[in-house]
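Asker: fold the following and give me the result.
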Amino acid sequence: MTNMKGTVIRAAAMMAALLLFAQVWSFSRPIHRWSNGWQSSADNVQVDQIGNNVVDIDCSDRERRIQIFETHKNHTYLTEADLQFAARDAAICEPPAGLERVAFMFLVRGDLAHERLWERFFKGKEDRYSIYVHATPGFEYPEGSFFRGRQIPSKTVARFSSNLVDALRRLIAYALLDVDSPNSWFVLLCDASIPVRSFDFVYSYLTKSKLSFVESFHPSKAYHSWETLPEFPMQDLRKGEFWMALNRKHAGMVVAESTFYFKFRSQCNFWCIPDEQYIQTLLVAKDGRGIANRSVMYVDWAHAHISSPFNHDAAHITPELIQKIQSRKVDTDGARHDTAADNSTVSCVYNDLPQSECFLFARKFSSGAAQALQSLPASVLGY
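Answerer: As a prediction, this is how the structure comes out:
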């Protein structure tokens, strides 16, 4: 009898402990899921629900999102979990009132050599854009800089690593949470990027598009050297340029997802590049019909190279170069032609119309090209 009583007591204690653990886990679940990779069967449903705009979120709790945004805006981290889950909620709820904006998100080291060109591009359009800059930790733009006051709290990033993806997700989260900016599109740019169209052209092109612009293609066999199961089959693996333009729905999907994210972070190593494959694979798997499978960022991979595209310097800057990029209606020398299983030429389709204008931006342009670019007239650049 004593043994039986002891067994019952131990079983009751174990049950109580399990119930307590379940309660604690339910309260801390967002932090666990984003901080150490715990998964749940809700992960994939969560992304699908964001796509269909049916998640059970209290959209009236705007004050919570404002508090989190203001805390992070002041360069004070709570946790990445708080930031990203609040951003997920913001993506599902109605954006702030006002004329929709395009969020230009700059992932840079520090100074932007083409700052004056961007300032020229944005001039007079303040009600239709927002700017967010993720620079090297500790870097601050000086007084008088066009980008001063536009930085978000940053962390160190390295090429070919998952922390590039983290930086993009952080930029998107801030842009989604910004209570002063009804951002509907989210464009990722780097310090070697320039605009090759007028602001009005870019704004109309993006805000009227039915699809997000994410280059996503089947990579060559060399990239099939890691195990993607059970999260997704190898035939679903994709690759493409990191520099993309996302609508609000897809921006929310990117910050909310965890299953694919942790798979890439833990196992995408040899012959795998997280920033060129994670989002490209995720969006094809979750909403393949919602992306254009091409970029609006021109880049030249046709020249001899090791791991970087052609870098334009001052000697290459001519009106003819810009006009050539502007007139392109097929992609003949982008990343697809460098690493795709099928590198055939692709027509640029825009809202179901083939042979449409492909590019709004271009890279890479060196710091030495800055003055030559600024010397180009508005009749060439469009601004």
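Asker: rest of the way, CA atoms for contacts and neighbours
Answerer: Noted.
Asker: OK, contacts around the closest residue to Ser162 other than its chain neighbours?
Answerer: Excluding its sequence neighbours, the residue lying closest to Ser162 (CA to CA, 6 or more residues apart in numbering) is Pro274, at 5.4 Å. Shown in contact with Pro274 (CA atoms under 8 Å, 6 or more residues apart in numbering): 160-162, 165, 264-265, 268.
Asker: and if we set it to 10 Å?
Answerer: 159-165, 239, 242, 261, 264-265, 267-268, 280-281 (CA atoms under 10 Å, 6 or more residues apart in numbering).
Asker: which residue ranges form the strands in the protein?
Answerer: Taking DSSP state E as the criterion, the chain carries its strands at 101-107, 129-134, 183-190, 194-195, 245-247, 297-298, 330-331, 346-347, 361-362.
Asker: would you do the same for the sequence below? I want to compare the two.
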Amino acid sequence: MLSTYSSPFVLSSSCCSPPHPFLLAPAYSPPRPLPAIPDPDEIDDLALFRRATLAADAGSGGGDGGAVAASLRRRPAAQPKVAFLFLTNSDLSFAPLWERFFRGHERLFNVYVHADPSSRLLLAPTPSFRRRFIPAKATQRASPTLISAARRLLAAALLDDPANAFFALVSQHCVPLRPFPSLYRALLSDPPAAAGRRRHHRSFIEILSGEPGLWDRYVARGDAVMLPEVPFHRFRVGSQFFVLARRHAVLVVRDRRLWKKFRLPCLRSMKDSCYPEEHYFPTLLDMQDPQGCTRYTLTRVNWTDSVGGHPHTYRPWEISGDLIHELRRSNSTYSYMFARKFSPDCLDPLLAIADSVIFRD
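Answerer: Model (predicted):
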């Protein structure tokens, strides 16, 4: 005979009734996601991206360009230009080195900077960076906010100058490895188009599949959350830093279908597998135009002793001509043009070898 016992979880309909299983079980707690992108930020971005898409479709600089482009200088279409998109949350410590890189090529490039609003930039920007900051929103690791920031930069560049043909995303820790003409030639050296086809510039973006841990990255937002838009066999990974051809920049800014998946926050329990900015761009371009991408990045990164998802950070005592030559080498047809990650105090030793090594082929 079952004994009775006093408990607030026992049903009162019968003194001998067993405890109700649902009342004894612990309350179910659904997995907690990381913070999502605020709705006002998303609404602002959609309006910006719509203007940029319309401007690109019209083949113009976008009329007044809205608030984002209001302070950016305008030029008539000319030779193809490279838009350098700096994504930063700290000082642009290597601006003097980039000035050396840009010197004499002012008609072939534009600079755009997205600086996290919480960052305090203590160093006055050098001429190429002055008044080149776009309205920015907060960014953080393990968050699609880094995708949004890159898309804002692309949109601002599309609105600002119709001559922007290539869009190079770099960080404050990136430095150039070769002179500007070397980069320009590499970007323009597309293979001849097939008979009857228009010649298109290609994008330099790393696109990888079958990488270790890819499944954990795919389910970082939850099981089956990416379906049906992004089945696992179409999910890709690659470097956050790329050089996109103009048509691909427009494709990214226009996208809504994949973005509605990648904008979802990761689960807190999967934070260590959450790198949306390394997945969205390679997945989107591999699904939309795989033949138009080199599948290769122009930015060299040293992952041999990474810590907490951060690559090796070069220090002043490591800077030498031999290091620059080593960082340029690749297994691809193209040499690396940029490298990261360098500590801010590397500026002086880098400037010391700028003319004799970095900007000499």
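Asker: ok, back up a step: of the strands of the first structure, which is nearest Ile66 of the first structure?
Answerer: strand 183-190 (15.1 Å; CA to CA).
Asker: distance of the residue nearest the centre of the second structure relative to Asp355 of the second structure?
Answerer: The centre of the second structure sits closest to Gln240, judged by CA atoms, centre = their mean, with a distance of 4.4 Å. Separation of Gln240 of the second structure from Asp355 of the second structure (CA to CA, to the nearest Å): 29 Å.
Asker: with Tyr218 of the second structure instead?
Answerer: Tyr218 of the second structure is 44 Å from Asp355 of the second structure, by CA to CA.
Asker: higher neighbour count, those two?
Answerer: Between Tyr218 of the second structure and Asp355, counted using other CA atoms under 10 Å, the more crowded position is Tyr218 (24 against 13).
Asker: got the contact list for the more buried one?
Answerer: 224-226, 230-232, 235-237, 273-276, 279.
Asker: Asn293 of the first structure now?
Answerer: Neighbours of Asn293 of the first structure in contact, by CA under 10 Å, 6+ apart: 211-217, 240, 280, 283-284, 346, 348-349.
Asker: hmm, 6 Å instead?
Answerer: Shown in contact with Asn293 of the first structure (CA atoms under 6 Å, 6 or more residues apart in numbering): 214-216.
Asker: closest one of those to Asp111 of the first structure?
Answerer: Val214 (26.7 Å).
Asker: what's near enough to touch the closest one?
Answerer: Residues counted as contacts of Val214 of the first structure (CA under 6 Å, 6+ apart) are 244, 293-295.
Asker: checking those against the second structure: which ones persist?
Answerer: Contacts conserved in the second structure for the contacts of Val214 of the first structure, using both residues aligned by TM-score structural alignment, their matches' CA atoms under 6 Å: 244, 293-295.
Asker: alignment lookup: the residue nearest to the centre of the second structure to the first structure.
Answerer: Counting by TM-score structural alignment, Gln240 of the second structure corresponds to Phe242 in the first structure.
Asker: quick check, that match in contact with Tyr278.
Answerer: No - judged on CA atoms under 6 Å, Phe242 of the first structure makes no contact with Tyr278 at a distance of 9.5 Å.
Asker: quick one, helices of the stretch 51-200 of the first structure?
Answerer: For the stretch 51-200 of the first structure, helices defined by DSSP state H, counting those that start in this stretch occupy the ranges 62-73, 80-92, 115-122, 162-177, 199-207.
Asker: which one of the ones you listed lies closest to Lys5 of the first structure?
Answerer: Per CA to CA, nearest to Lys5 of the first structure of the helices of the stretch 51-200 of the first structure: helix 80-92, 44.2 Å.
Asker: list the contacts of that closest one.
Answerer: For helix 80-92 of the first structure, contacts defined as CA under 6 Å, 6+ apart pick out 31, 34, 53, 65, 173, 176-177, 252, 255-256.
Asker: pull out the buried residues from those.
Answerer: 31, 34, 65, 173, 176-177, 252, 255-256 (16 or more other CA atoms under 10 Å).
Asker: one step back: once you drop chain neighbours, what's closest to the match of Gln240 of the second structure?
Answerer: Glu276 (5.2 Å).
Asker: to which residue of the second structure is the one you found aligned?
Answerer: Using TM-score structural alignment, Glu276 of the first structure sits opposite Glu278 in the second structure.
Asker: contacting residues for its match?
Answerer: The contact partners of Glu278 of the second structure, taken as CA under 6 Å, 6+ apart, are 237-240.
Asker: and for Thr299 of the second structure?
Answerer: 336, 338-339.
Asker: Arg295 of the second structure matches what in the first structure?
Answerer: By TM-score structural alignment, Arg295 of the second structure lines up with Asn293.
Asker: with Trp259 of the second structure instead?
Answerer: Trp259 of the second structure maps onto Tyr261 in the first structure, by TM-score structural alignment.
Asker: its match: neighbouring residues, count only.
Answerer: Neighbours of Tyr261 of the first structure (other CA under 10 Å): 21.
Asker: hmm, back to that, any idea how far the residue nearest to Ser162 of the first structure is from Glu115 of the first structure?
Answerer: 28 Å.
Asker: do the same with Glu320 of the first structure
Answerer: Glu320 of the first structure is 22 Å from Glu115 of the first structure, by CA to CA.
Asker: also Tyr223 of the first structure?
Answerer: The separation that Tyr223 of the first structure has from Glu115 of the first structure, given CA to CA, amounts to 36 Å.
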